[in-house]
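In: Can you look at this prediction? I've put the sequence above it.
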Amino acid sequence: MRTSRFIPALVLGAALAVSGCVGTSDVSRDLSIDDIPVIENVAFMDWDVVAFEVDVPRTLTVSEANTIKPRADIVWREDPLGDRHEQVDILMTEALAPAFEAVQGGTPVIVTLTVTRFHAQTQRVRYSRLPSEHEVEFELLITHAETGQILSGPRAIDVTFDAYNNEEALAADARGETQRVRITQRLRDWVQAEFIGPVVPAANPELLALAR
């Protein structure tokens, strides 16, 4: 699902074409994979995310089996039974939209995230004593919003983290800290760390007074 701030339609269309959303242009066709920069720490780049897209390919497999670890790319149970690809798309888009709004700099860029794995908990494992994880993996591609030039990627990103189980999961459910809530926060924390950098703690007024 694509989300964007205002960009002239022709400019955005050209940029998305290079990023793979529309087609292929001469800019990307002339680049070999070795020519595409992979910037490991983009927090130091003066980028302004004017649009982003979450792509959940239909080739990803889905399982509804209530087993410990289904063999599938997508396992998601906190929405009613339905189109799991679309549900994952909506979840990630809604999680990332406010986070990317905060990424404002000088160079307008488009961020494309192509999901490769979204493996949350089944009911069976969530309320058992077995350890488990929320496995969220995707490829990150960053292109210039005006020229369509590839600035970074595609790069594999893995934000997998430990899930709650058994009594801990029940307590989390009771206070509203669902799998959706935790995955949303994990994605927003990733944007903060990846594009903005660590939060600098506010100065302690008492320590400042002592220093004077």
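Out: Looks like it arrived, so ask away. Numbers count the residues shown, from 1 in each chain.

In: Could you use CA atoms for every contact and neighbour count after this?
Out: Noted.

In: And the spatially most central residue of the chain, how close does it get to residue 145?
Out: Centroid-nearest residue in the chain: residue 187, 5.3 Å away (criterion: CA atoms, centre = their mean). Taking CA to CA, to the nearest Å as the measure, residue 187 falls 23 Å from residue 145.

In: Over to residue 153?
Out: 15 Å.

In: more crowded one of those two?
Out: residue 145 (27 against 18; other CA atoms under 10 Å).

In: Now do the contacts for residue 41.
Out: For residue 41, the contacting residues are 194-195, by CA atoms under 8 Å, 6 or more residues apart in numbering.

In: Just the buried positions in the helix ranked longest in the chain, please.
Out: Secondary structure of the chain per DSSP state H: the longest helix is helix 84-101. Neighbour-count burial for helix 84-101 flags 84-85, 87-89, 91-93, 95-97, 99-100 (criterion: 16 or more other CA atoms under 10 Å).

In: dropping in the other structure now:
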Amino acid sequence: MMTTRFIPALVLGAALAVSGCVGTTDVSRDIGPDTIPVIENIEIQDWDVAGVEVIVPSDLTSSEANTIKPRADIVWREDPIGDRHAQVAALMSAALEPAFEAVDGATPVIVTLNVSRFHAQTQRVRYSNIPSEQEIEFVMTIRHAETGALLSGPTDVDLTFPALGGNDAVAADAQGITQRIRINERLQAWVAEEFIGPVNTPLLVASN
């Protein structure tokens, strides 16, 4: 049975340099939710994902400022004001656990994701026409679940994708397509692409 651990307050090394949630001209970031960056040094293995750990280091900064581009590693608004580190860990784990359940091979592994940046939209940006992004960045390692041997990584993963804004965001909200839903889909599509390969089945959507 797959186990999941949230680790929102583990103090690790300095966080990666941050980049803004506002849109950029860098063509490497001009990708849609259905375009998943492939990690070149990982091949699809005969792995059975026994557990996933989402680590959100306590030294990542967070902001509640309703500005265009808060200077922080964590920006999240779709939960009540509280421990944003724990909220990000819970959100990502809820999305990833059902996706990793489908990775069912012979070698039991633990997948650890060490979050370096989780930058969603502020209210000001979401309901404006300012181009913006959902930034999801982490470092992934994969270890043998029984021996602890390192099988892959550490590997930098950047799943940043364009966010909806203005009238598009209002229309999406009316259909229940929140930032949370789109982030869930992004994470789950990445798991399918990296660990399973192309599939023609609908993406799983984690419950709140």
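Out: Arrived safely, thanks for sending. Remember, it's a predicted structure, so these values are computed and weren't measured experimentally.

In: And the next helix or strand past the longest helix of structure 1?
Out: strand 107-119 (DSSP states H and E).

In: What's the average distance for that next one when superposed on structure 2?
Out: Superposing on structure 2 and averaging over aligned pairs (mean CA distance after the TM-score superposition for structure 1), strand 107-119 of structure 1 comes out at 0.3 Å.

In: For structure 2, which segments count as helices?
Out: 84-101, 123-126, 166-174, 179-191.

In: Now distance to residue 52 of structure 2 too, for the ones you listed, in TSV please.
Out: Shown next, in TSV, are those (distance: least, CA to CA, whole Å):
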stretch	distance to residue 52 of structure 2
helix 84-101	7
helix 123-126	31
helix 166-174	30
helix 179-191	12
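
In: Which of those sits closest to residue 201 of structure 2?
Out: helix 179-191 (10.7 Å; CA to CA).

In: The closest one vs structure 1, mean deviation?
Out: Mean for helix 179-191 of structure 2 is 0.4 Å (mean CA distance after the TM-score superposition for structure 1).

In: Flag every buried residue along that helix.
Out: 179-191.

In: now do stretch 115-132 of structure 1
Out: 115-122, 124-127, 132.

In: With respect to residue 75 of structure 1, which of those residues is nearest?
Out: residue 119 (4.6 Å).

In: From residue 142 of structure 1, how far out is that closest one?
Out: Distance from residue 119 of structure 1 to residue 142 of structure 1, by CA to CA: 24 Å.

In: Next one: the residue of structure 2 positioned farthest from its centre from residue 127 of structure 2, what distance?
Out: Relative to the centre of structure 2, the most outlying C-alpha is that of residue 147, 27.0 Å out, by CA atoms, centre = their mean. Using CA to CA, residue 147 of structure 2 is found at 49 Å from residue 127 of structure 2.

In: again, but for residue 95 of structure 2
Out: 25 Å.

In: try residue 91 of structure 2
Out: Taking CA to CA, one finds residue 91 of structure 2 at 22 Å from residue 127 of structure 2.

In: now residue 200 of structure 2
Out: 33 Å.

In: before we move on, what about residue 121 of structure 2?
Out: The value you get for residue 121 of structure 2 to residue 127 of structure 2, if CA to CA is used, is 9 Å.

In: and what of residue 61 of structure 2?
Out: Relative to residue 127 of structure 2, and taking CA to CA, residue 61 of structure 2 is found at 24 Å.

In: Could you do residue 6 of structure 2 as well?
Out: On the measure of CA to CA, residue 6 of structure 2 and residue 127 of structure 2 end up 31 Å apart.
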